[in-house]
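Q: okay, sequence plus prediction incoming.
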Amino acid sequence: MAQTNQTCRSCSDEFAVNERQMERLLASPAFAPELRVPVEDYEARLQACQECPKFQGGTTCMLCGCLVPVIAHLKSKSCPYPGGSRWADKKPLIL
């Protein structure tokens, strides 16, 4: 029996979240500036996710199903990676 690489239904192109939808989410009161991490922390979170084997399609965490480019903005959120957050103490390298 051949194995297929199945993903969740919402990860298909038909259900992909576009840039306009993400911008609308980020404009909501749930993402007010005081609830967001600093830009440097946000960028470090995105980098950590891009290096994660559970990151799929450039937007989705396969562990929790969240839209990483949206959720990574919030102070109240953390990475669900088993054994410890991949976001912990992540800072971009300054050369």
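A: Received, thanks.
Q: only C-alpha atoms for contact and neighbour calcs from this point on.
A: Will do.
Q: which element follows the longest helix belonging to the chain toward the C-terminus?
A: Using DSSP state H to define each element, the chain has its longest helix at helix 39-50. Next helix or strand after helix 39-50 toward the C-terminus (DSSP states H and E): strand 55-56.
Q: here's the one I want to compare it with:
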Amino acid sequence: MLRKQEVSYVGTSVASAEEWHLRQKFQGIARDVFGDGVRIKNGQIIRFRDTAARILTNAGWKPAGTARMMQAGHILREHAEELASLVEITKANLPTESMRTVKEGH
């Protein structure tokens, strides 16, 4: 039996659809690093992805299971200052510990 699935995209080009899918994937990583009140800036998703990949590669990280995902989050939080210019605060809440660390330059 066939299932009907409706998919909607913001924008009209294939590039817009690709960016939308990337945003869905990497927004969770941005929240893990900076907290719930943060989103990746418009037009910065590919740069965010590439920067995060470079940071993890330089740290010697390799994907393999849940423990590795927790380790990746820890590595990215340690290098949050490199990703900070690619995100924006969306909620008027107190900055998370990660955001305070980035602002203080630690």
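A: Perfect, thanks for sending it. These numbers come from a predicted model, not from an experiment.
Q: care to give me the TM-score?
A: Once superposed, chain against chain, the TM-score is 0.30 (TM-score structural alignment, normalised by the length of structure 1); 49 aligned residues with a Cα RMSD of 4.4 Å.
Q: packing partners for the longest helix of structure 1?
A: Under the contact criterion of 3 or more Cα pairs under 8 Å, 6 or more residues apart in numbering; DSSP states H and E, helix 39-50 of structure 1 touches helix 68-71.
Q: returning to that earlier point: mind listing what's buried along the longest helix of structure 1?
A: D41, Y42, E43, A44, R45, L46, Q47, A48, C49, Q50 (16 or more other Cα atoms under 10 Å).
Q: same check on stretch 25-36 of structure 2?
A: By 16+ other Cα under 10 Å, the buried positions in stretch 25-36 of structure 2 come out as F26, Q27, G28, I29, A30, D32, V33, F34, G35, D36.
Q: show residues contacting it.
A: Stretch 25-36 of structure 2 is contacted from outside by 37-40, 45, 49, 73-74, 76-77, 80, 87, 95-96, 98-99, using Cα atoms under 8 Å, 6 or more residues apart in numbering.
Q: closest one of the buried residues of helix 39-50 of structure 1 to L26 of structure 1?
A: Y42 (13.2 Å; Cα to Cα).
Q: and the helices in structure 2?
A: Taking DSSP H, the helices of structure 2 run over residues 14-34, 45-58, 66-78, 80-83, 97-104.
Q: right, so those helices: which one is the most enclosed?
A: Comparing those by mean neighbour count (mean count of other Cα atoms under 10 Å), helix 80-83 comes out on top with a mean of 19.
Q: just checking, what packs against it?
A: Counting contacts by 3+ Cα pairs under 8 Å, 6+ apart, helix 80-83 of structure 2 is packed against helix 45-58, helix 97-104.
Q: hmm, who's touching that helix?
A: By Cα under 8 Å, 6+ apart, the residues outside helix 80-83 of structure 2 that reach it are V33, F34, F48, T51, A52, S98, V102, G105.
Q: list the contacts of the fourth one.
A: Contact partners of T51 of structure 2, counting by Cα under 8 Å, 6+ apart, are E82, L83.
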